[in-house]
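Participant: when you get a sec, could you give me coordinates for this:
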Amino acid sequence: MINRLINELMHYALCEHLVDEDDKVFVTNSLLALFNQVEFHEEEIKEERVLADILKDMCDFALKEGIIEDDSVTVTDLFDTKIMGLLTPMPSTVRRVFKEIYSVDSKLATDYFYKLSKRSNYIRVDRIARDEKWVTDTAYGPIDITINLSKPEKDPRDIAKAGAAKKSGYPSCLLCMENEGYAGTFSHPARQNLRVIPIALDGEDYFLQYSPCVLQ
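Facilitator: As a prediction, the model looks like this:
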């Protein structure tokens, strides 16, 4: 089962340009290590599935094999983000590509970065799709209304673990650049698939990133 899933994920990563062909073997071996596998053979992928379904099956396998302790939202989010972190290009690569595209067209550069954030599952497209959105006319003009259904409710198991976990001040906030590549805890989300772009504004250094919630 896991052999098939790794083939599916690698097929996705190559098609979405997350992984270069030259890095295919390296990333495949990294996935094998994550799932405690020592054997692998390539399989032809004829029917493509959405990323969320592949990751769910991988988490189910990890639970069955004792790689993760339970199927709570936080545990599976920490694990599938770890998976995607293995596929997401290194920060230096992302910044170099962004800079190259930006030198030609700034909008194309931000489009590239936004698409990368979705392809790497930093922006969880499947969850965002659950949000309810509509426009209503008012005396003050049309108003966009959004009901955020994409953020899962906290599992009581996760609440208990977060309360018992050792407290840490690192990263110091949810938006700080130190989140890039952070493995996460029960009280702080995993960010192995987060990439940020350094920018200078009025002589000060900032780091561009998209919201994983796609705030409107």
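Participant: every contact and neighbour count from this point should use C-alpha atoms.
Facilitator: OK.
Participant: does the residue nearest the centre of the chain belong to a helix or a strand, and which?
Facilitator: For the chain, the residue whose C-alpha lies nearest the mean C-alpha position (Cα atoms, centre = their mean) is residue 122; its distance is 2.7 Å. Take DSSP states H and E as the rule and residue 122 turns out to sit in neither a helix nor a strand.
Participant: before we compare anything, build this one as well:
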Amino acid sequence: MKHRNDHDHAAAVSRAIDALLDYAAQYLDLEPADRDYTCNMLLDLLGFNQYRIVPTTGTGTTEVRTADTGGMPDDLMAQTLQAVRDAGLCAGLDNAALADAIMNTLSARPSRIQRIFENLCQERGAATAMRWLYAYGLHNGYIHGRQLARNPRFEEDGLVITINTAKPEFKTMAAAAAGTSVQSGYPECTICHANEGFGGRDKRTLRIIPVTLGGEPWFWQFSPYGYFREHGICVNTRHTPMHVDRATFGRLCDFTDRFPSYFLGCNAALPRIGGSVLAHDHYQGGGEPMPMHRASAVRSRPAAQAPEVMVDIIDWPGTVIRLRSRSREALVEVADRIRVAWEHYDNAAYGIASHNGRGERQSAVSPTVVKTGAGGRGGEVREPAYELSLILRNNAVSREHPEGVFHAHEEFWPIKHEPIGLIEAQGLFVLPGRLTRQLAGVRRALCEGAALPEELREFTMIYDETQVRLGVAHGSHIPCDARAVDKALRGELASICRRILRNTAVFPNTHATQAFLAEAGV
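Facilitator: Model prediction:
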């Protein structure tokens, strides 16, 4: 009986290997000349010496055929891991590391990926090449497509709200930095070029492409747990600290010149408002326009010393100045004038201090660039045009707001406690995964007309405000229709996110922003 079981286990592993090779041929550019070589690499990785080619029977060689995968390796990998474990193989590797190693063996090497990408750029355009690279990341499992598809997402009140069930919640910048720190010293940080293929944190399947920005080598990679369509980062090949200066604006324009269907932006390079990786210069962007990009202008005029640049103050809860022009040089000049002015601007009436008592800078801009057809004076449509938005940020703290004067206020922390970075400042909110459970409890109480359970007391404001949306008097416990509750909760979440953006605004109104621009000579 044991011999029969061993034979069955060996046959299952063999079938899984055959299915993996078929999958790689269909989705990962595995060429016929490399099939036997890749098979042997898999056998060596698994420590499996009983491989036999199993004849195809029926409709396929395995329960999960490549035609059934939809280009996602999840089911095929689950079956493979089960077969490997049943056969007693690879006991020293956990499932995540083993799956990563298997998919890396099946994936094309970085040089081939880059050749294919460049050929696609030349023959079919940059947008097609980017879509191919993103699809490859889905096919080889580096981008967790199914996990991303499970994340709740909706649009409401001009914002996009998502709940990222895979992203850990970092309530402080210190915690975020700790979550991305490196203990070994190699690679120097979690986004360094040396991470490509690195097994230490399951990045064997990572594939990147080189990009030249400002005449210097950078590279692009997609995020494994992206927040939106084709979300990725562009990283300086040198490990150098985050900073925003005049050259930053030129680099962002360089990127959109090469990839005009993408936007690219940069976090403010200061703690509490600058993202979780300040040690390595990088930008964020992707193929999905942000809600802020669609915001209309409430004030629009030519720049004082550069009439070819239109200056917009946009209808947005945060403080944002949008510049539009066909002239890169003029655009960068005006943007840098605003940056320098903002970094040294003080206004006690608005609680704005450019530096703290220790002389440390507190004000910074977060720029983002997108190519559009709107440029020049009068808003007429011209091609090409750059749209460079400057989000004014300040990371000051106070006794009343110890985590940031221009940070989400404490009453909103049950929904969003983390620092507000570039993506959320542009209107796409990434809320913590715990909310799926917690909001389900709030929803249940509203549907049943029950009081909030004790463990959800921090959601009292959300509960009360949602009752108002439902037309339920305060303190009443009246059951509500589930669909009405869902609609009201979506509206409440969007309202809170808008109020959080207002918390980050450094100026209270358009007039104050205009006064700053006048003082800056813009």
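Participant: quantify their similarity with the TM-score.
Facilitator: Scored against TM-score structural alignment, normalised by the length of structure 1, the superposed chains reach a TM-score of 0.81; 192 aligned residues with a Cα RMSD of 2.2 Å.
Participant: related to what we said a few turns ago, so what corresponds to the residue nearest to the centre of structure 1 in structure 2?
Facilitator: In structure 2, the residue paired with residue 122 of structure 1 is residue 142, using TM-score structural alignment.
Participant: mind listing what that match touches?
Facilitator: 203, 205-206, 224 (Cα atoms under 8 Å, 6 or more residues apart in numbering).
Participant: mind putting those residues in TSV, distance to residue 81 of structure 2, secondary structure and neighbour count included?
Facilitator: Formatted as TSV, the entries for the contacts of residue 142 of structure 2 read as follows, by distance: Cα to Cα, whole Å; DSSP: H, G, I helix; E, B strand; the rest coil; neighbours: other Cα atoms under 10 Å:
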residue	distance to residue 81 of structure 2	secondary structure	neighbour count
203	19	coil	20
205	17	coil	29
206	21	coil	23
224	21	coil	19
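Participant: any idea how far residue 176 of structure 2 is from the match of residue 122 of structure 1?
Facilitator: Spatial separation of residue 142 of structure 2 from residue 176 of structure 2 under the definition Cα to Cα, to the nearest Å is 22 Å.
Participant: cool, residue 367 of structure 2 as well?
Facilitator: Between residue 367 of structure 2 and residue 176 of structure 2 the distance, using Cα to Cα, works out to 22 Å.
Participant: the helices in the stretch 301-450 of structure 2, which residues?
Facilitator: Assigned helices in the stretch 301-450 of structure 2, in chain order: 328-343, 422-425, 434-448 (criterion: DSSP state H, counting those that start in this stretch).
Participant: would you check the span in structure 1 matched by the second one?
Facilitator: The one in question is helix 422-425 of structure 2. No residues of structure 1 are matched to helix 422-425 of structure 2 when aligned by TM-score structural alignment.
Participant: which of the residues in that helix are buried?
Facilitator: When burial is assessed from 16 or more other Cα atoms under 10 Å, helix 422-425 of structure 2 yields the following buried residues: 422-425.
Participant: so which of these is the closest to residue 134 of structure 2?
Facilitator: residue 423 (19.4 Å; Cα to Cα).
Participant: quick one: that closest one from residue 430 of structure 2, how far?
Facilitator: Computed with Cα to Cα, the distance linking residue 423 of structure 2 and residue 430 of structure 2 is 8 Å.
Participant: for residue 254 of structure 2, same thing?
Facilitator: According to Cα to Cα, residue 254 of structure 2 stands 28 Å off from residue 430 of structure 2.
Participant: quick one, longest strand in structure 2?
Facilitator: If each strand of structure 2 is counted by residues according to DSSP state E, the longest one is strand 381-394.
Participant: show me where structure 1 has its strands.
Facilitator: Using DSSP E, the strands of structure 1 run over 132-138, 141-147, 197-201, 204-208.
Participant: quick one: which of the ones you listed is nearest residue 166 of structure 1?
Facilitator: Residue 166 of structure 1 lies closest, by Cα to Cα, to one member of those: strand 204-208, at 28.2 Å.
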